[in-house]
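Chemist: Prediction below, plus the sequence it came from.
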Amino acid sequence: MKNKQVTFQDWGLIDYKDAWDKQEALFAGTVKLKTELRNRHLAVPAGETEEENVLTPNYLIFCEHPHVYTLGKSGKPEHLLLDEAGLKEKNATYYPINRGGDITYHGPGQLVAYPILDLDNFFTDIHLYLRTLEEAVINTLAEYGITAGRYPGYTGVWIDADNERARKICAMGVRCSRWVTMHGLSFNVNSELDYFNNIVPCGIDDKDVTSIKRELGREVDLNEVKQILKHHISVQFGMEIIG
């Protein structure tokens, strides 16, 4: 049996390390339960069935972070263009972390989504998982009259991806173990884009970064974007979001 229910939590503005620790706890709890259920299933004698039906949980976390740069496992430290003094001047922190991808920026006005899902409840295909998240963002942008898509060879969501004006509006980097996911996406809504000038974002040095605010020429309601994105994630994954 698959659990299509997903518990939604909005952590608001939260320190990156605090959010990482909370993610790790939820992730580890799901992996632990999944391992226990597998071992219990293997211990059932042939021809007998298990009496209880325990399902692994799923979570969808939304939040914002104070200014922070994070470097994925495949990233290059030199893609951070600030030293310790520069980070302090920008009131920013820096963390090498255990997701895929290169370096990125998080800050106020950016919507960060952390799906902690057991993909056995949905589909066991990490590439499809990323494409499904991208589609949810693309559909969210469409509701603001912004046409977005994918840039061949790169993960994330782009605008004008088919020409020299290509610019990235949503970055992605995930970790997956035993088909349980963590980390996720960062969606530039009202982000301070100047902070991207201090890195080689996602290791790409010849493409621009944008936001909904920049594309529309005005700020948008972040809570409204949260509701729209949450809806499109639920539709794309066929999930029932609780909370």
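Modeler: Thanks, I have it.

Chemist: CA atoms for contacts and neighbours, from now on please.
Modeler: OK.

Chemist: next structured bit after the biggest helix by length in the chain?
Modeler: Across the chain, the longest stretch assigned as helix under DSSP state H is helix 16-43. Counting by DSSP states H and E, the element after helix 16-43 in chain order, helix or strand, is strand 59-64.

Chemist: Got another one to weigh against that:
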Amino acid sequence: MNKQIKLIDLGEKDYKETWDYQEQLFQSILDVKVANRRENKNDATENYFVFVEHPHVYTLGKSGDVHNMLLNDQQLKEKGATFYKINRGGDITYHGPGQIVGYPILDLENFFTDIHKYLRLLEETMILVLKDYGIESGRSEGETGVWLDAGTPFARKICAMGVRASRWVTMHGFALNVNSDLGYFDNIIPCGIRGKGVTSLNVELGVERVDEDEVRSKILKYFTELFEVQFIK
């Protein structure tokens, strides 16, 4: 089993271009797995972890409700944002500058074949990162992602998650609000959940800006420990 993960940092990149790139990596792993089964081979599959920051964009998961998007096409243009219906789980979310987005494209047969465990470890990675900044976070029952003050009237999400998996290969991933413009969340019902807020790391810390490179380093540190992997360039 291949426990190495190729780390790819795309910097700032258009959502659709990144989605197409994800699909290429995802399909390349599937192709190896299909060939292994057909030809009775045992070739190793690759794993990838893509960091990216998107321009303003709203994405709606395959099980989402389009009515959770509160802007029409003209209003989207005025906001300088785009909108895509995509093939991950979950409902609607926002991506934009100041948000760290990670797309682990993994063959889970290299690690463990359990999507529930995969999501919980992704959440735990973010919980540990936030703890380093003195922020206590956790899970909200029945709602994927990482929350502050879950189960109280002050519940607010700081990290959204949505994944797709086929033949145990994953794509899409997480979006951690670090220095996000939270006003863009006012244009949607985030994740289809009414009456709960959204926050970001800089707001919780009461600072203008958090070092995003430092946050990315912490994500990789805890992901390495929890998933027992090695990152390579």
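Modeler: That came through, no problem. Just so we're clear, the structure is a prediction, and the values are computed from it rather than from any experiment.

Chemist: what's in contact with the longest strand anywhere in structure 2?
Modeler: Counting by DSSP state E, the longest strand found in structure 2 is strand 156-166. Outside strand 156-166 of structure 2, the residues within contact range by C-alpha atoms under 8 Å, 6 or more residues apart in numbering are 61, 87-90, 93, 126, 144-150, 170-177, 196-201.

Chemist: Stretch 213-224 of structure 2 now?
Modeler: Stretch 213-224 of structure 2 has contacts (C-alpha under 8 Å, 6+ apart) with I100, L121, L122, T125, M126, L128, V129, V229, Q230, F231.

Chemist: Give me the buried entries from the contacts of strand 156-166 of structure 2.
Modeler: Among the contacts of strand 156-166 of structure 2, the ones that count as buried by 16 or more other C-alpha atoms under 10 Å are 61, 87-90, 93, 126, 144-148, 150, 170-177, 197-201.

Chemist: returning to that earlier point: from the middle of its chain, how far away would the longest strand of structure 2 be?
Modeler: The chain centroid and the centroid of strand 156-166 of structure 2 are separated by 5 Å under C-alpha atoms, centre = their mean, to the nearest Å.

Chemist: now it against helix 15-39, angle please.
Modeler: 40 degrees (axes from the mean of the first three to the mean of the last three C-alpha atoms, to 10 degrees).

Chemist: Give me the range in structure 1 that strand 156-166 of structure 2 lines up against.
Modeler: Matched against structure 1 by TM-score structural alignment, strand 156-166 of structure 2 falls on residues 167-177.

Chemist: Can you tell me the closest non-neighbouring residue to the residue most central in space within structure 2?
Modeler: The centroid of structure 2 falls nearest to F174 when counting by C-alpha atoms, centre = their mean (1.3 Å). The shortest distance from F174 of structure 2 to any non-neighbouring residue, by C-alpha to C-alpha, 6 or more residues apart in numbering, is to M161 (4.3 Å).

Chemist: Next one: the one you found from M1 of structure 2, what distance?
Modeler: Distance check for M161 of structure 2 against M1 of structure 2: by C-alpha to C-alpha, to the nearest Å, it reads 26 Å.

Chemist: Compare neighbour counts for the two and give me the winner.
Modeler: Using other C-alpha atoms under 10 Å, the more surrounded residue of M161 of structure 2 and M1 is M161, with 25 against 13.

Chemist: separation between the more buried one and I135 of structure 2?
Modeler: 19 Å.

Chemist: and if you look at K62 of structure 2?
Modeler: For K62 of structure 2 relative to I135 of structure 2 (C-alpha to C-alpha), the value is 32 Å.

Chemist: And for H95 of structure 2?
Modeler: 22 Å.

Chemist: Comparing those two, which residue is more hemmed in?
Modeler: More crowded of H95 of structure 2 and I135, by other C-alpha under 10 Å: H95, with 25 against 15.

Chemist: Show the contacting residues for that one.
Modeler: E53, H54, P55, H56, V57, Y58, T59, V101, A175.

Chemist: What does it correspond to in structure 1?
Modeler: Aligned partner of H95 of structure 2 by TM-score structural alignment: H106.

Chemist: okay, now the spatially closest residue to its match that is not a sequence neighbour: neighbour count?
Modeler: The shortest distance from H106 of structure 1 to any non-neighbouring residue, by C-alpha to C-alpha, 6+ apart, is to V68 (5.3 Å). Counted with other C-alpha under 10 Å, residues neighbouring V68 of structure 1 total 21.

Chemist: Next: R167 of structure 2.
Modeler: 13.

Chemist: before we move on, which element is I241 of structure 1 in?
Modeler: Using DSSP H and E, I241 of structure 1 falls within strand 240-242.

Chemist: In structure 2, what stretch matches that strand?
Modeler: Against structure 2, strand 240-242 of structure 1 falls on residues 230-232 (TM-score structural alignment).

Chemist: Going by neighbour count, which residues of that stretch are buried?
Modeler: Q230, F231.

Chemist: Just the helices from structure 1, written as ranges.
Modeler: Under DSSP H, structure 1 gives helices at 16-43, 84-89, 126-142, 212-216, 222-237.
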